[in-house]
Every structure is written in structure tokens, then in C-alpha cells.
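Engineer: Kindly generate the corresponding structure for this input.
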Amino acid sequence: MPDLPRPQRLTVDAGQVRRLVAAQFPQWAGLPVRPVARGGWDNFTFHLGDALVARLPSAAEYALAVGKEHRWLPELAPRLPLPIPAPLAAGRPGAGYPFEWSVYPWLPGEPATADGIADAVGFALDLAGFLAALQGIDAADGPQPGLHNWFRGGGLDTYAGSVERALTVLDGQIDTALARDIWKTALDASWDGVDRWFHGDMAAGNLLLGNGRLAAVIDFGTCGVGDPSCDTAIAWTLLTAEGRKAFRERLSLDEATWARGRGWALWKTLITCAQSADAEPRRVLGQIFAEYSGEAG
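Structural biologist: You can find the predicted model right below:
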């Protein structure tokens, strides 16, 4: 499969959002507009007053998810044990902004961090319970892997080129032979072919904490139906060794699914390490290497 396109991101400011809201949703025209702290990459997110947010895709590829979210999130929400975003209104291009966009209620909480989680095993079990409920929803007619979600739910071979480029950059800095072995194991691990719902971007920033517990799951732009192993990458990128064990047991994950999930975690971590000298992705890579080698993670 050819490399995925590199999105051409645009910029959006609060004044532009005010004009969009005033023109299309006059009932909210008087609400103050301010950027959301840590508002994400795929979308520019702005507070509309205290109770709403405007979410504007930052590139044409990310805008492909808007219609999907409006179609499916209202159906998923009542079947899940935790709050997820519920679209209130669909915006149109205007005010110099070229894509469809959305208004959502604001979901309170703080993005998950290892230090902010009160009970590592309890958090892992709550997260696994959420994913079990999501995977249990009827997947018929759900969105198949595609550019709208960067082929999450499809084969890991989509990302082979980016993995190889990262390994080239990291040669001499990490154990590239071990990384290639882990990657090959993931590629060789078969999927049963049964479509299941997945979130697609189980990352700390999309998991909100309230009083140290998992309180909400946000940003379903990469959701779809297919192989849900992409959602298990969080076991290595955020969970502790004890939490990872509880997470796997709660979801009853077999060796093949676990291997594919490890592959998703490896892909994301390698490209992050290749682009940054930060210590955190190197720590995660160490977790992946150690767990694969049978050591304590």
C-alpha cells in the first residue's frame, strides 16, 4: 500500500470561529470564544462559553470524519458506560474556513496522565470495560477502514513504510533488530475477520479523568469497524505492568490480538522517537521491548 498523504494543515483563530457561529448559529453568537488548552492536532477546538465547544478539522483529510461522527456517535453513546462527545450542530464552510465542522457539549475532565490516575489497575479495568462495550455494539454498516480514519482497523502493513523510515533514523540509538522482530510478529498475527467497533486513537489525551478515575472518552475521529487491536496500544503507552495485565484479562485478548496491539504501539512510539528526543517515548519503547522479551514491564 502506498504511503498515506501528509495533511496540509490550515490555521483557524477565535475571530474566524466567532464569525462562523454568528452566521450559522445565532443562538450562540453572544458566547465568548477562546481556544481549548491542548486542543489536539486533527481539530482546532474552541470553547463557546462554558458549556459548548466548536471543533474545526485542521485539514481536508480530518474533515472526512465530521459526517461519520454526526452519523454514529449518537448511536454509540447510549450503549457505552462512559460519556462520549454528542454532536449538537453541524457547521458548514464559511468565513474563509473550507470544511464542515461541529458544535459539541463540553465534557469536563483532565487528560489522563500516569501521575493523575488514582488507581492504575482500576483505571485499566474501567478502560477495558469501555472497550468491551464498544466492541459489543452491532458493527453492521459501520464505517470500514479508510482515509477518514487513516486505515485504523485495517492491516498494520499500511504503516510499514513509516516504521522502516523511523528505524533508519533510530539505527544506533535503539535495538532495531528487536524492534523489527516485534514488528514482524505483529504483521504475522492473524485477525479473525469479524468486524468490531473501535475508537482508533486510544491515547492519554483522549481519556478524561475525574477525581483520578476514567470519566469520559473523547475524539472519535478515527473510529470505525474492523480489527479493534489498534485500541489495545494504550496498554503499553499509558498503563502500568499491573494495569496492562488486568486490561488484557478483562478483554480476554488472545496472543494474536495482543501481538497486533503491540505492533500498533510500536509503530506510534517509533515514529515519535524518530521525531523527538523526549524521554517519554523512549520509556514507552522500553516497556514494549521488555514486555515482548518476557521481562517485567
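
Engineer: From here on, just use CA atoms for contacts and neighbour counts.
Structural biologist: Noted.

Engineer: And the helices in the stretch 101-250 of the chain, which stretches?
Structural biologist: Counting by DSSP state H, counting those that start in this stretch, the stretch 101-250 of the chain has helices at residues 120-135, 160-170, 176-188, 234-237, 241-251.

Engineer: Format those helices as TSV; extra columns: distance to Gln275 and mean neighbour count.
Structural biologist: Shown next, in TSV, are the helices of the stretch 101-250 of the chain (distance: least, CA to CA, whole Å; neighbours: other CA atoms under 10 Å):
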stretch	distance to Gln275	mean neighbour count
helix 120-135	29	21
helix 160-170	8	17
helix 176-188	16	17
helix 234-237	17	24
helix 241-251	26	18
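
Engineer: Next, the second sequence, to be compared with the first:
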Amino acid sequence: MIIDVALVRRLLAEQFPQWADLPVAPVAVGGNDNRTFHIGDGMTARLPSAEGYVASVEKEQRWLPVLAPHLPVPIPAPLGHGRPGAGYPWPWSVNRWVDGDTARRDTVTDLTAFAVDLAGFATALQGVDTGGEPAAGRHSFWRGAALDHYDDETRKSIAALDGRIDGAAATAEWDAALAAEWRGRPVWFHGDFAPGNLLVRAGRLAGVIDFGTSGVGDPACDTVIAWTFLDAPARVAFKEALGVDDATWQRGRGWALWKALITLAQDATATAAAREIALITRR
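Structural biologist: Here you go, the predicted structure:
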């Protein structure tokens, strides 16, 4: 299916004619699970790219307005709930644009300050009470649930990478993550604190987007960025500011290891994933 500017224009004309004359353009970092487009200066259209990502639309429409007042930086605000149409088979969203530059080493002026800001956001998010819903599960791609959901996939990836990684160290790290069972109270998690979902202005955290894998459960998955983006001093500051215990930190290492392993197993040129595996398994 082609999800492009022409499709968005047709959907707007059909369902939101008040915005149909506004310019539409793809965003520079549009993501994989959804395709995102600027609408005018202050809105975005967000369209799931496959059926497996459709559940995020209703979730974000329902919960983003609940979360927003409790968080220290802006998150997307739903402005319109699109329905299937114009040849597009799934629901979609119009959201308020969140301004900022994608987090990169050249846009984040102080990684340690950024890490502390992000820990503050995660702490505020965890403090929002929703009565246990939406509980982690298929809609969150099992973020926030038990790591053993991905046990078979992880072990197969380690075997497939034999000779390219330290398989014994990776297995030991994974086993330690599985053993570090979560016994805490279910809390909100974002599920994908990747640089592409974190926005900065003047080098500091200024917004968080893409709550498609969010939910309520174990927040360990929100520590993954410690190994995928932060340097050693920022990693220490992030852990201290979050106040997480060693078991949660270990499960976070497991989440980071799983993603790096499957990425490298699928793409032998994924050098960032290889570096992450080496970092996580080095003690």
C-alpha cells in the first residue's frame, strides 16, 4: 500500500474538509510503524503502515489527553480521529504538532542533563494512575510484559550470530534478565524511548512522541536508551535519577539485548546493533 501525500489529501478532503486546503508534506523522520505527515504548520497526520499497528490509534486517542497534563514536556494531542476511507483500510489520527529537533548527538548539547530530563519524564509518566489500563500486551508488542515472551526469538538470534558475537556472554546476560523477575506495581511506560521519538530544543528535552507501544506494566523497557544512545556518565545519571533497582536495570539490559540481537540477525550491516550487543555483554 502506498501511503503518501496524495492519500492524506484525499482523506482530509473526505473526512476533515476544514483542513483540506492546508499544505501536506512528509515529516523528515516518519517512523516505520506509522507514516507521519505535516498538515499546515501545527498538525500531523499519523497513519499505521500495517494492520499490526492499528491498535495504537485508539489507544493514543483515548490516553494521550489523560497523560498530557501530568508530563513535564509536550506530547501529541489528538485533534481528529480518522476512519478508513479513500482506499486506506484503517483508522488514523490528526495530532497537534510537537516542535523540536530529533535527539542526536549533535542536537543534544549535554547528554547527562538530557538523561536526567528523560528520567524526570519517565518518573512523571509512571506516576499517572489509570487503574491498570491499558495493560501491557499485544498492543504494546509485549513491552511492559515479561521478557520471556521473546525468549525463543532471542536464543535463535544468538545461535544465528554464532562466531560474530560472544554467544556465551549474550546467553548469560539474557538468562540474568529473565531471572530478574518484576514484582512491582504496574505503571505507565512509553515503550520506545528511541532518539527518533525524543525532541530537543536548545539541546534539552522538549517533547516526546509516538506512544504506539505504550501501556501499563513493567517500566524496565524504558531504560533501553541507556545502552542505545547515552554515554557512560549519562547512563549512570539516568539510572540514579530514575531510582531503579538492579533487577529493573537488568531487565532493561535484556530488552536492549533482544532488540539488538534480532536487528543484527536480520541485517548483517547493522553496526549500531553490534556495538550495543558488545556494550551490554561487556562487564
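
Engineer: TM-score for this pair?
Structural biologist: The TM-score (TM-score structural alignment, normalised by the length of structure 2) is 0.97; 282 aligned residues with a CA RMSD of 1.1 Å.

Engineer: circling back: the helices of the stretch 101-250 of structure 1 into a markdown table, with extra columns for distance to Trp41 of structure 1?
Structural biologist: Below are the helices of the stretch 101-250 of structure 1 laid out as a markdown table (distance: least, CA to CA, whole Å):
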| stretch | distance to Trp41 of structure 1 |
| --- | --- |
| helix 120-135 | 23 |
| helix 160-170 | 19 |
| helix 176-188 | 26 |
| helix 234-237 | 18 |
| helix 241-251 | 27 |
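
Engineer: what's the closest of those helices to Ala277 of structure 1?
Structural biologist: Minimum separation from Ala277 of structure 1 across the helices of the stretch 101-250 of structure 1 (CA to CA) falls at helix 160-170, 10.7 Å.

Engineer: which residues in structure 2 does that closest one align to?
Structural biologist: The aligned range for helix 160-170 of structure 1 in structure 2 is 151-161, by TM-score structural alignment.

Engineer: what's in contact with that stretch?
Structural biologist: 165, 167, 170-171, 258, 261-262, 265 (CA atoms under 8 Å, 6 or more residues apart in numbering).

Engineer: likewise stretch 19-34 of structure 1?
Structural biologist: 14, 17-18, 46-49, 91-92, 94-95.

Engineer: okay but Gly212 of structure 1 is in contact with Gly122, surely?
Structural biologist: No. Applying CA atoms under 8 Å, one finds Gly212 of structure 1 not in contact with Gly122, separated by 10.1 Å.

Engineer: sorry, back to before: among the contacts of stretch 19-34 of structure 1, which are in strands?
Structural biologist: The members of these that map onto strands under DSSP state E are 46-48, 91.

Engineer: Quick one: buried ones out of those residues?
Structural biologist: 46-48, 91 (16 or more other CA atoms under 10 Å).

Engineer: And those, which two are furthest apart?
Structural biologist: Maximum pairwise distance among those (CA to CA): 15.2 Å, between His47 and Gly91.

Engineer: one step back: which of the ones in strands among the contacts of stretch 19-34 of structure 1 sits closest to Met202 of structure 1?
Structural biologist: Phe46 (21.8 Å).

Engineer: Please pull up the equivalent of that closest one in structure 2.
Structural biologist: Correspondence of Phe46 of structure 1 to structure 2, assessed by TM-score structural alignment: Phe37.

Engineer: dump the residue contacts of its match.
Structural biologist: By CA under 8 Å, 6+ apart, the neighbours of Phe37 of structure 2 are 5, 24-27, 30, 44-46.
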